[in-house]
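>>> I'll drop the sequence and a predicted model, then ask my questions.
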Amino acid sequence: MRKRWWVLGGLMVLAGGVFVASALNAGGSVRANEFARRGKVWNIAHQGGEGLWPSNTMLAFSNAVSLGADMLETDIHATKDGVLVTIHDASVNRTTNGRGLVKDMTLAQLKALDAGYQWTSDGGKTFPFRGKGVTVATLDELFTAFPNMPMTVEIKQDDPPIAAKLCETLKQHRMTDKVIVASFKDSALKEFRAACPDVLTSMTESEVRPIVFLSLVNLAGLARPAGESLQVPVSAGGIPVVTKRLVREAIRKNVSVQVWTINDEVEMRRLVGLGVNGIMTDRPDVLKRVLQSSTPPR
């Protein structure tokens, strides 16, 4: 998930009526979903476990599943020839030995790159996955390999739009009931919801803001969430986002609260105690250990 978040500083001094009206008019009733079940905290491997393996690769996804992660999180862009690929950035510069934008490259050009080239766990002293045949993965490959694995798929690209292509791919692989689709881009999520209305979605920043505000002033019960999952950071602008009140009201509306991106064991335990439904982490191994020794509230 995106590391930057909207700034909430000064929110309490804004006119509450604007946000209340926005929340009350945002979407219809929210459907029940298994991700909002009380008493279970989902171990969500962020980009397949970026702290352990090259992110968004089949190597990472396979290892995360073998480790026992409950859910995979991935990001998607489309190649020049229209293939959906699992990669976080719009360019290949940060994670491969190549340079350029994903949307300007064909799948064949992407597959020729070393997707393990830049991964290091020791500040650049060693690069253990270089030359190991790790490549950029396609969404088709991921769905084919793990047809029963719950996933969060984040739409990163909106120019050109790829939401309709994602909907088509989900239907082809019969994954519509196994995913949460997310995006920080309002246009992308609006397009996806129109194309695939039966698929669960997370909420964009503009949809989350009024819910957080209402929670801060003890009016969260008034909110009408536009999606089925709140995928949020612990705090923003120095103001807490994930609170017991927010979690309680979200779950009451069958909305899951999934927090990103948490790699610290102490913070993981605190969030489990708050009753969150899921934790996105680069270290699913650490979270697994925490969950084995913690009992979520019911």
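Great, that's in hand.

>>> alpha carbons only for contacts and neighbour counts from here, please
Noted.

>>> ok, which stretches of this protein are strands?
Counting by DSSP state E, one finds strands in the chain at the ranges 42-46, 71-78, 84-86, 137-138, 151-155, 179-182, 200-201, 229-233, 235-236, 239-240, 256-260, 278-281.

>>> packing partners for the third one?
The one in question is strand 84-86. On a contact count with 3 or more C-alpha pairs under 8 Å, 6 or more residues apart in numbering; DSSP states H and E, strand 84-86 meets strand 71-78, strand 137-138, helix 139-145.

>>> one more time with 6 Å
Applying 3 or more C-alpha pairs under 6 Å, 6 or more residues apart in numbering; DSSP states H and E, one finds that strand 84-86 contacts strand 71-78, strand 137-138.

>>> again with the first one
On a contact count with 3+ C-alpha pairs under 6 Å, 6+ apart, strand 42-46 meets strand 71-78, strand 278-281.

>>> Apply 7 Å and report the result again.
Strand 42-46 is packed against strand 71-78, strand 278-281, helix 284-292, with contacts defined by 3 or more C-alpha pairs under 7 Å, 6 or more residues apart in numbering; DSSP states H and E.

>>> okay, now the one to match up with it:
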Amino acid sequence: MMKFKRYIKRVFIFLFILATFLYLNNSSLFTKTRNQSPLLLAHRGMAQTFPMEGIMNDTCTAERIYPPEHPYLENTIPSMEAAFQAGADIVELDIKPTKDGQFAVFHDWTLDCRTNADGMVKDYTMAELKKMDIGYGYTADNGKTFPFRGKGIGLMPSLDEVLKHFPEGSFLIHIKSTDEDEGVQLASYLSKLPKNHLEQLTVYGDDSPVSSVKKQLPDLRVMSMASLKSCLLPYIGIGWTGIIPGACRNTQLHIPEKYAPLLWGFPNKFLNRMDSVNTRVILVAGDGGWSEGFDSTQDLKRLPQNYNGGIWTNRIDVIAPLLKKGD
């Protein structure tokens, strides 16, 4: 009986020591202070926004925008300029290959939702795409009026134009494809950029093209569902020890706010750990579906107190003034 009591006592002591270690090793209360402002990522630059309810893969979001509060169209050079001027640290953009081997900066798989043309981006040369009106399909009142019709002609840029226009700009490039060959094409293009410019870029998207990019450019930050899982699943298993899995190094993590609290040391301890291995953390709203962002004052109230990691937003014009008042 005495032996059993001593055994139980040792178990309790062990569990107490383990619990204390877990707390001290993963509490943000005992970590290096983070004084910098949050890193703000502007999704599609300064864009027209729309309600997220009921969105499917084939939903034409241009047909359901909110009444416009600014004159900018997503994925255009003017919208990117406005986003950087508003306070964006990074601008996200979408790319699609063209018929003549370039990359057009455009979101949709097909052209019929936003433009006055049909078919796919790859069916046209960049010069032909320049002639289209990318503001043609936007409406906030079910087609009664089209406030951007006629104003988007010539505004679809190539990726080359964007990177030359913003030689020091930081961009998150979304390769809108499942084709690994398009990843090879993108990597071939990016490999010709100066090293200092390449360091300002991150590529994300489907596993196959992103894997192709990473193979050719191993030092480039990338993000896909596969790369996210390869980092976070092992981290959930061993992160309590302070060990950082190798897959978490030199990459980018887009973490839904719903799951962020499951990560050991979140927020500050986790952010510092990722900083130490050159990995950028971007917090996205909700469960990560459909590019949900922190877009209002109410959304910001859900952030951890004094959070200063990366933040995904669709309304950089609203969020930046609230979070960068002291800059």
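Structure's in. What do you need? Bear in mind that the values here come from a model prediction, so they are computed numbers and not experimental data.

>>> Need the TM-score from the superposition.
Laid over one another, the chains give 0.73 as their TM-score (TM-score structural alignment, normalised by the length of the first structure), with 255 aligned residues with a C-alpha RMSD of 3.0 Å.

>>> Alignment lookup: Glu161 of the second structure to the first structure.
Taking TM-score structural alignment as the criterion, the aligned counterpart of Glu161 of the second structure in the first structure is Glu141.

>>> That match and Gln157 of the first structure: what is the separation?
Using C-alpha to C-alpha, to the nearest Å, one gets 19 Å for the distance from Glu141 of the first structure to Gln157 of the first structure.

>>> More neighbours: those two, which one.
Neighbours were tallied for Glu141 of the first structure and for Gln157 using other C-alpha atoms under 10 Å; the higher tally belongs to Gln157 (22 against 14).

>>> what do we get in the second structure for that one?
Superposed on the second structure with TM-score structural alignment, Gln157 of the first structure falls opposite Ser177.

>>> ditto for Val290 of the first structure
Counting by TM-score structural alignment, the partner of Val290 of the first structure is Leu322.

>>> Relative to Lys301 of the second structure, how far out is its match?
In this view, Leu322 of the second structure and Lys301 of the second structure are 11 Å apart by C-alpha to C-alpha.

>>> And the two? Which one has more around it.
More crowded of Leu322 of the second structure and Lys301, by other C-alpha under 10 Å: Leu322, with 13 against 10.

>>> Quick check: closest non-adjacent residue to the more buried one.
Leaving aside its sequence neighbours, Leu322 of the second structure sits nearest to Thr297 (C-alpha to C-alpha, 6 or more residues apart in numbering; 7.8 Å).

>>> corresponding residue for that neighbour in the first structure?
Using TM-score structural alignment as the criterion, the counterpart of Thr297 of the second structure in the first structure is Glu265.

>>> Around its match, how many other residues sit close by?
Residues near Glu265 of the first structure, counting by other C-alpha under 10 Å, number 14.

>>> One more: Leu72 of the first structure?
Burial measure for Leu72 of the first structure: 27 neighbouring residues, criterion other C-alpha under 10 Å.

>>> List the contacts of it.
Ile44, Ala45, His46, Gly48, Phe61, Pro150, Met151, Thr152 (C-alpha atoms under 7 Å, 6 or more residues apart in numbering).

>>> Residue in the second structure paired with Ala188 of the first structure?
Structural alignment (TM-score structural alignment) places Ala188 of the first structure against Pro209 in the second structure.

>>> gap between the match of Thr297 of the second structure and Glu50 of the first structure?
Shown here: Glu265 of the first structure relative to Glu50 of the first structure, a distance of 16 Å by C-alpha to C-alpha.

>>> just Gly221 of the first structure next, same as before
For Gly221 of the first structure, the distance to Glu50 of the first structure - C-alpha to C-alpha - is 36 Å.

>>> wait, Glu74 of the second structure sits on Ala47?
Yes. Using C-alpha atoms under 7 Å, Glu74 of the second structure makes contact with Ala47 at a distance of 4.4 Å.

>>> can you count the residues close to Ser293 of the first structure?
Other residues within reach of Ser293 of the first structure, judged by other C-alpha under 10 Å, total 10.

>>> and Gln200 of the second structure, what pairs with it in the first structure?
In the first structure, Gln200 of the second structure lands on Lys178 (TM-score structural alignment).

>>> I meant to write Ile95 of the second structure there.
Applying TM-score structural alignment, one finds that Ile95 of the second structure aligns to Ile76 in the first structure.

>>> Spatially, what comes nearest to that match if we skip its sequence neighbours?
Excluding the flanking residues, the one nearest Ile76 of the first structure by C-alpha to C-alpha, 6+ apart is Thr86, at 4.6 Å.

>>> how much space between the one you found and Leu230 of the first structure?
For Thr86 of the first structure, the distance to Leu230 of the first structure (C-alpha to C-alpha) stands at 22 Å.
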